[in-house]
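Student: below are the sequence and a predicted model for it; my questions follow.
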Amino acid sequence: MGPSSKPFGNPPQKPTFPIHNLNVHFPQSDIDDLRSRLNNARPLRTTWENSFTDAALGIRQDWMDQAIAYWRNKYDWREVEEKINKYPNYMASLKAREHEQSIHFTALFSEKTDAVPVLMLHGWPGSFLEFQPLMDDLVSNYSPSDLPIHLICPSHTGYGLSGPPPRHDKFTKRDAAELYDGLMRGLGFDSYVVQAGDFGALIARLMAENFDGCKAIHLNRLHLERPETRDIAPTTKEEEKAVAEAKEWNLYEAAYKREQVTKPATIGIVASSDPVAMLAWIGEKFLAWSDETPSLDMILSNVTLYWLTESFPTGLWAYNDDHPPVAVKGTSPHNKHEKPVGYSLFPKDHETYPESYVKKAMNLVWFRQHDKGGHFAALECPKVLLQDLLDFVKEVWSNH
């Protein structure tokens, strides 16, 4: 890899793996094809279900009609590419279980000798685009000479610009953890912190458990085993309420997850066969899981990235690790480890737990509860999440 011409673009050490700078630009024919499909889409049929007042039965037709019209006539993917290319982007070749994996990541590298390396992991149905507002905030407040962290944001295997998982072998979260430890070590960071939400939080816990280089993790989403499976039974009314709400969320909102866990091949084909279908499946989650709904441009950018990279089907590996027909032993992220854990609780995320309950399941050393924010914290409240991360890093790294 040659020197990057962009600010924040040069790792402090020469990477030990093959890597090259990336400028994102999709062929115009791909964009024209998407627009043609949108222009030729059959009008949506009005039903009682898709007209339900609070969208409790799924995404509303009127929102879909407005989003499709905007996507078709006003949305500009080239502007998104300009924003992506404003920051350094890279493609790296790494190994996990002897499989060569092509991994995309965007990064802000600091020139400070004591800058703390931070790996930031997205989830589903997100992408690295979630972290752009947070990166905007960093570069507006710091220069390369005083940035307090190195921020590395990869696209998961099978997501966005990263290569797909191997077709001949099951790829697991444990494999992803190995991949990202290799990424950080290969960049010269023998010690680092991981920040994550959604299923990225499961990978972060596996990294803390299995790799010495991961010194601490900061999470904005928790995945805790059910109380009956471990000695983490609720003992206060607050804990009982949180556990009951988690069960209710899984009853009424997790149908998508059961489909993606048990029949990923089917939903992979359905959602990727038509951009309107993909928008409905992904857009529903951005609307239902947010406290403050992200802009329509951001939702469409995320869906467009999935569409142009054909990565919806290849990103579903994260859901069926524990599915009996393909379960892989040793991939559970629920083992308790002694690495320091920080938790930012955003109230509108799903499965939120009070501090006392989290301490039963992990070595929680830092906790902050917010009065607003949902599942997509990096999009909804990037300044808040960033400040939490910087405060956590400052505290645990000094101890380290």
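Tutor: Great, that's in hand.

Student: from here on, just use CA atoms for contacts and neighbour counts.
Tutor: Noted.

Student: which strand is the longest one in this structure?
Tutor: Among the segments of the chain that qualify as a strand by DSSP state E, the longest is strand 99-108.

Student: got the contact list for it?
Tutor: Applying CA atoms under 8 Å, 6 or more residues apart in numbering, the external contacts of strand 99-108 come out as 8-9, 87-95, 128, 135, 150-157, 161-166.

Student: can you show me the strands along the chain?
Tutor: Across the chain, reading from the start of the chain, the strands by DSSP E fall at 19-21, 89-96, 99-108, 116-121, 149-154, 192-196, 214-219, 341-345, 364-369.

Student: and the longest strand of the chain, how far out from the chain middle?
Tutor: A distance of 14 Å separates the centroid of the chain from that of strand 99-108, by CA atoms, centre = their mean, to the nearest Å.

Student: can you select the buried ones from the contacts of strand 99-108 in PyMOL?
Tutor: To isolate in PyMOL the members of the contacts of strand 99-108 that are buried, counting by 16 or more other CA atoms under 10 Å, one can use:
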select buried, resi 8+9+87+88+89+90+91+92+93+94+95+128+135+150+151+152+153+154+155+156+157+161+162+163+164+165
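
Student: before we move on, the earlier item: the inter-axis angle of the longest strand of the chain versus strand 116-121?
Tutor: Computed with axes from the mean of the first three to the mean of the last three CA atoms, to 10 degrees, the direction of strand 99-108 lies at 120 degrees from that of strand 116-121.

Student: tell me the angle of strand 99-108 relative to strand 89-96?
Tutor: Direction vectors for strand 99-108 and strand 89-96, defined by the same axes, to 10 degrees, enclose an angle of 150 degrees.

Student: residues of strand 99-108 that come out buried?
Tutor: Gln101, Ser102, Ile103, His104, Phe105, Thr106, Ala107, Leu108.

Student: for the nearest residue to the first one once chain neighbours are set aside, give its distance to Met362.
Tutor: The reference is to Gln101. Using CA to CA, 6 or more residues apart in numbering and skipping residues adjacent in sequence, the residue nearest Gln101 is Leu94, 5.2 Å away. Noted for Leu94: a distance of 30 Å to Met362, by CA to CA, to the nearest Å.

Student: check Val341 too.
Tutor: Between Val341 and Met362 the distance is 7 Å, computed by CA to CA.

Student: one more structure, for comparison:
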Amino acid sequence: MESPITPFEPAIADEAIADLQQRLKLTRYPDEETVEDWSQGIPLAYVRELTDYWSAEYDMGRVCGTLNQWPNFLTEIEGLDIHFIYQRSPHSDATPLLLTHGWPGSVLEFRHVIDRLSNPTEYGGRAENAFHVVAPALPGYGFSAKPRAPGTTVQKIADLWIALMKRLGHERFLAHGGDWGSLVTQAVAVAPGTTCAGIHITLPVVAPDPETLESLLPEEVQALEAFNFYQDWDSGYSKQQSTRPQTLGYGLADSPTGQMAWIIEKYAQWCDCEVNGLRHPENAIPRDELLDTVMLYWLTNSGASSARLYWESFNNPDMAEIELSSAISLFPNEIFRSSERWARKKFLNLHYFNDKIAKGGHFSALEVPDLLTQELWQWREQLRALEIVA
């Protein structure tokens, strides 16, 4: 028997807030880094500043208050309670759109685009581009259940999402994702019996085309340089999470400051946040919004459970060709980039590709929600012109 869909109001007990406050006050810090930049990790002075702000000035009720701006629901699929936001559009002909976040993201990542996508006429868009927005939390993230056995891979999550969309009555839908959301969205596209009509992603995991390596385009040279930098200087977190997530989890579960540093260091590296040669995450995302994400991980004790997705799927991404109608929007400070000709080797029906976006990084929905919304609107219009969706 199919599990019901039940309304859900995210809430945190007062005792959890009191415990957090106590832990923040008792934070034990390491000694200061020996460099003047972020090359050894997030600087001590900034961590102290954030911890003090979190404890004394940050509104501890922000996370649940933000989530409860939209209708939240729970439903059990294959033994896992899945939390999701479901914002229906006031426009009757809206198209169902599945949004999938990544790590260290959450459903809060879509806070600035949910209303833009569901009610575009309030944001300078057209009613024809309206979406019914479905934004589920990945298993092990936030208020979704933590898997109690191995096997919750990217492909498994894709199956859960297709079942969720069917349960909501959306037999045919579109899907968008970034980070892990990109990989889940690609898995939705190739899942047996999928009813997804088209996908849009911001992180294409594409191998260089061997036939072009002797005549690389400038953007391909940059893509290889970015990949090499990631491998040499920016992938330590993924190695730990993909091999020993449980060991890491003890520190993340015990220290809110440790959880904060683990997350915000990646925002500093992956956002388009460099000003006058210096990177700082608050150049791209407000401090309170950064801490909102940290709060959601901390209060739901999701450090280890979210990291396990790396153990499940990071080392064996599906590089198979995708025949479903696909679209790619590449923001300038994305971790991995691809040329259009490389992308077309994997995405056989690549109907939209834009690598000329003015600004934005890995967290485009938070950093530049207007630009991401415009990309999704343009993709939607392209699908209409191709008669893939009405």
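Tutor: Here it is on my side, so go on. A quick note: this is a predicted structure, and the numbers were derived from the prediction, not measured.

Student: hang on, the earlier thing: out of Val341 and Met362 of the first structure, which sits in the busier spot?
Tutor: Ranked by neighbour count (other CA atoms under 10 Å), Val341 of the first structure and Met362 place Val341 first, with 26 against 19.

Student: and that one, what's its match in the second structure?
Tutor: Under the alignment defined by TM-score structural alignment, Val341 of the first structure corresponds to Ser326 in the second structure.

Student: coming back round to it: could you dump the strands of the first structure to a markdown table with distance to Ala244 of the first structure?
Tutor: Written out in a markdown table, the entries for these read as follows (distance: least, CA to CA, whole Å):
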| stretch | distance to Ala244 of the first structure |
| --- | --- |
| strand 19-21 | 47 |
| strand 89-96 | 38 |
| strand 99-108 | 38 |
| strand 116-121 | 28 |
| strand 149-154 | 34 |
| strand 192-196 | 24 |
| strand 214-219 | 21 |
| strand 341-345 | 17 |
| strand 364-369 | 19 |
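
Student: let me see the ranges of the helices in the stretch 151-300 of the first structure.
Tutor: For the stretch 151-300 of the first structure, the helices identified by DSSP state H, counting those that start in this stretch occupy 173-186, 198-210, 237-252, 255-262, 264-272, 275-289, 296-309, in order along the chain.

Student: got those as CSV, with distance to Leu219 of the first structure and mean neighbour count columns?
Tutor: Written out in CSV, the entries for the helices of the stretch 151-300 of the first structure read as follows (distance: least, CA to CA, whole Å; neighbours: other CA atoms under 10 Å):
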stretch, distance to Leu219 of the first structure, mean neighbour count
helix 173-186, 15, 22
helix 198-210, 6, 24
helix 237-252, 17, 15
helix 255-262, 21, 15
helix 264-272, 26, 17
helix 275-289, 17, 20
helix 296-309, 22, 20
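
Student: tabulate these in TSV, adding columns for distance to Asn21 of the first structure.
Tutor: Conversion of the helices of the stretch 151-300 of the first structure to TSV gives the following (distance: least, CA to CA, whole Å):
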stretch	distance to Asn21 of the first structure
helix 173-186	15
helix 198-210	25
helix 237-252	41
helix 255-262	33
helix 264-272	29
helix 275-289	30
helix 296-309	18
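
Student: for Leu44 of the first structure, find the nearest of those.
Tutor: Between Leu44 of the first structure and those, the tightest spacing by CA to CA is seen for helix 275-289, at 9.5 Å.

Student: now the angle from that closest one to helix 255-262?
Tutor: Computed by the same axes, to 10 degrees, the angle between helix 275-289 of the first structure and helix 255-262 is 120 degrees.

Student: can you list contacts of helix 275-289 of the first structure?
Tutor: Taking contacts as CA under 8 Å, 6+ apart, the residues outside helix 275-289 of the first structure that touch it are 34, 37-38, 41, 58-59, 64, 68, 125, 270-272, 293-294, 299-300, 303, 307, 348-350, 374-376.

Student: same thing with stretch 241-251 of the first structure?
Tutor: Residues from elsewhere that reach stretch 241-251 of the first structure (CA under 8 Å, 6+ apart): Pro234, His350, Glu351, Thr352, Tyr353, Pro354.

Student: list the contacts of the second one.
Tutor: Residues in contact with His350 of the first structure (CA under 8 Å, 6+ apart) are Arg221, Ala246, Trp249, Trp289, Gly374, His375.

Student: what do we get in the first structure for Ile285 of the second structure?
Tutor: Structural correspondence for Ile285 of the second structure with respect to the first structure (TM-score structural alignment): Pro294.

Student: count of neighbours near that match?
Tutor: By the criterion of other CA under 10 Å, Pro294 of the first structure has 16 neighbours.

Student: ok, it - contacts?
Tutor: Listed by CA under 8 Å, 6+ apart, the contact set of Pro294 of the first structure reads Phe286, Leu287, Leu379, Glu380.

Student: please apply the same query to Arg368 of the first structure.
Tutor: Per CA under 8 Å, 6+ apart, neighbours of Arg368 of the first structure: Tyr343, Ser344, Leu345, Asp388.

Student: how much space between the first one and Gln369 of the first structure?
Tutor: If I follow you right, that is Tyr343 of the first structure. Relative to Gln369 of the first structure, and taking CA to CA, Tyr343 of the first structure is found at 8 Å.

Student: with neighbour numbers in mind, choose between the two.
Tutor: Neighbours were tallied for Tyr343 of the first structure and for Gln369 using other CA under 10 Å; the higher tally belongs to Tyr343 (27 against 12).

Student: ok, that one touching His218?
Tutor: Yes: the criterion here is CA atoms under 8 Å, and Tyr343 of the first structure meets it with His218 at 5.8 Å.

Student: what residue of the first structure matches up with Tyr53 of the second structure?
Tutor: If you follow Tyr53 of the second structure across to the first structure using TM-score structural alignment, you land on Tyr70.

Student: re the thing from before, which of the contacts of Pro294 of the first structure still touch in the second structure?
Tutor: Taking both residues aligned by TM-score structural alignment, their matches' CA atoms under 8 Å as the threshold, the shared contacts between this structure and the second structure, drawn from those, are Leu379, Glu380.
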